[in-house]
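Asker: With the sequence up front, the predicted model follows.
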Amino acid sequence: MAESREHTFTGTRGRNVAREWPHDRPRYLAVLVHGYGEHIGRYEYVADRLVRHGAAVYGLDHMGHGKSEGDRVLVEDFEDVVTDVHAVEERARAEHPGVPVVVIGHSMGGMIAARYAQRYGSGLAALVLSGPVIGEWAVVPALLAYEVPPDVPIDPATLSRDLSIGTAYAADPLVWHGPFKRTTLEAFATTLTTIAKSGTFGALPTLWVHGDDDQLVPLPGSRAGIETVKGTDFAERIYAGARHEVFNETNKDEVLDDVTTFIDRTLT
């Protein structure tokens, strides 16, 4: 695997931990945006593929996630998370001036990346959304119906057909295994509405990848959101039988081949 190093910075709500997988002469910069309850350390395989493809790769643990400060999985406003991701992009650009930037977001990170593209898309070369929480996500209204959201644990088997992924997820001390917090659910609802009302991605090249057996973020709900925001340069890849984490699926190399091929097209 590619070597990585960590650094810290003061984010919008406290100290954030970020990680870089360096490349001496990158063709592009990849900013990875992780999902709910997890951390950027789960993206080692993705980062390694991207480094070998010619990227310097950056990502952070969002507030309340992984090694970053904050109450666990508490997000009051996802606009703050978008701002933190932008700080990572600014550091990447400072280290590699003039190199194009690609943002890749998974699940909740796909939602953050979509909003990021609406705020900062004019400076991006491409956008990749993996199993994004966008459009209609039934989890949010269902849990907000309770004053105190019930603890509904994620079934690790829904992550990937490679069951070792779920086993490692369940044993990972940096992964949050507790219930959603109401404040975070309200922030999800607000951000989903904001994205729907904030226009398309315009000419930004965008790739959407999703498993058709994704039980955590079902395909139909995400499609509704994608149809609202996709711009004029859009492609999708839907993988038969794949579950939620397509970057960790049994066909992950096929998925990452599709991602790198898409990036190559945008860079030329």
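Answerer: Received it, and whenever you're ready, just let me know what you need.
Asker: rest of the way, CA atoms for contacts and neighbours
Answerer: Will do.
Asker: Beyond the helix or strand hosting T167, next helix or strand please.
Answerer: T167 is located in helix 163-171, with elements delineated by DSSP states H and E. Per DSSP H and E, the first helix or strand lying C-terminal to helix 163-171 is helix 182-197.
Asker: Included below, for side-by-side comparison, is a second structure:
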Amino acid sequence: MIEWLKWHLKILATIFFAILAYKEKLIKLLLCSKILSRKEKNRLIVKEDFIQGRGNIPLFYRLFSLSSSSPTVVIVHGLGEHGGRYAHVRDLFLDLGFSVVLMDNRGHGKSGGRRGHVQDFNYYLQDLFLLWEHLHLWKPLLLGHSLGGLITLRFAQTYPEEISALVVSSPFLGVKMEVPKWKTLFASYLSQIWPTFSLPTGLNPHHLSHDIEAVEKYKRDSLVHQTASARWFTESLKAQEKAFQEVHQLRMPLFFQLAGDDFLCSSKTAEVFFESIPFSQKQMQIYPAFYHEIYNEVEKEKPLQDLEEWVNENVLSIYKDLS
């Protein structure tokens, strides 16, 4: 019996010291990993500059470049906001090895142009294409939120060969509350005789997110505005109609992330649009009880994790195949 105990104690001691030795190596590996991570971050090149958009409108952009060989994601923001509000989404892609580009749309953020106005919706697409040419972008991943979702969908339909894949969150394919016919007709009339006529959007910041801190930060942001012109309204309606008409042009991997309780954009319309896409490599995720800005919600980790997993499974392999 004593010999049996001695034998088992000897085995336990061997296992214990082996764990200690492994733990020390593991700590060393983690330290090395952190050092490498710092080195990677030190290689990050950050650039802020302007390009001349359609009609010589100055357009502000931010570039976070890891290397000339890294894949790139272009993030397009929504109405009344700007690219600076997507720092956490930017960091997610940097951790995945992507370079990141964020441009403020015309009439938004630090870019020029009348706030919330566009003379022709195609100007948004042409501005993006000018950014492609200026930065020599090669088949980047495109991500758009809200108005940015509509812009990126129309860009993907117009220039399908220019991108590798598309992600949209809470896309502006329709409004939650149906607009009375008389308002649409009145806006169409104003769009012709006074296209720059603008009114407050009436957006309630508390309908963006359940996260009070995120809402207060939005309200304090000096680069945020809440106006839209008559021409912007009619051009957006035309773009929505065109998006449905040309749904067959979407021939790249697609990921739709929809807010289940969106007070601004119609998730139902987005679902109908998604189902009509003929391309098979598509995925949709709905987040019940989430407000419009899913990446700024209290439980934002869920859509961000889903985004990361989708990119890992559907996008990174594209660049491996193309390289």
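Answerer: Structure's in. What do you need? Since the structure is predicted, the reported quantities are computational estimates derived from the model, not experimental observations.
Asker: Where in the second structure does the helix holding T167 of the first structure align, residue-wise?
Answerer: Alignment of helix 163-171 of the first structure against the second structure: residues 212-220, by TM-score structural alignment.
Asker: tell me what the helix holding T167 of the first structure is packed against?
Answerer: Contact partners of helix 163-171 of the first structure among helices and strands, from 3 or more Cα pairs under 8 Å, 6 or more residues apart in numbering; DSSP states H and E: none.
Asker: Next, the buried residues of that helix.
Answerer: I165, G166, Y169, A170 (16 or more other Cα atoms under 10 Å).
Asker: cool, and stretch 91-106 of the first structure?
Answerer: The neighbour-count criterion (16+ other Cα under 10 Å) identifies A92, H96, V99, P100, V101, V102, V103, I104, G105, H106 as the buried residues of stretch 91-106 of the first structure.
Asker: want to throw the residues you listed into a markdown table with secondary structure and distance to F262 of the first structure?
Answerer: Converted to a markdown table, the buried residues of stretch 91-106 of the first structure look like this (DSSP: H, G, I helix; E, B strand; the rest coil; distance: Cα to Cα, whole Å):
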| residue | secondary structure | distance to F262 of the first structure |
| --- | --- | --- |
| A92 | helix | 21 |
| H96 | coil | 22 |
| V99 | coil | 17 |
| P100 | coil | 14 |
| V101 | strand | 14 |
| V102 | strand | 11 |
| V103 | strand | 13 |
| I104 | strand | 12 |
| G105 | strand | 15 |
| H106 | strand | 16 |
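Asker: Could you dump those into a markdown table and include distance to A56 of the first structure?
Answerer: As requested, the buried residues of stretch 91-106 of the first structure are exported to a markdown table (distance: Cα to Cα, whole Å):
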| residue | distance to A56 of the first structure |
| --- | --- |
| A92 | 8 |
| H96 | 9 |
| V99 | 10 |
| P100 | 11 |
| V101 | 10 |
| V102 | 10 |
| V103 | 12 |
| I104 | 13 |
| G105 | 16 |
| H106 | 18 |
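Asker: Show me which of the buried residues of helix 163-171 of the first structure is closest to P205 of the first structure.
Answerer: The shortest approach to P205 of the first structure among the buried residues of helix 163-171 of the first structure belongs to I165, at 30.1 Å (Cα to Cα).
Asker: where along the second structure do the strands fall?
Answerer: Under the criterion DSSP state E, the second structure carries strands at the ranges 45-52, 58-65, 72-76, 99-103, 141-145, 165-169, 198-200, 227-229, 254-259, 282-287.
Asker: Out of these, flag the one nearest R90 of the second structure.
Answerer: With distances scored as Cα to Cα, the stretch of these nearest to R90 of the second structure is strand 99-103 (6.3 Å).
Asker: Onto which residues of the first structure does that closest one map?
Answerer: Going by TM-score structural alignment, strand 99-103 of the second structure sits over residues 56-60 in the first structure.
Asker: Okay, helices next: where are they in the stretch 1-150 of the second structure?
Answerer: With DSSP state H, counting those that start in this stretch applied, the stretch 1-150 of the second structure shows helices at 2-42, 87-95, 122-135, 147-158, listed in chain order.
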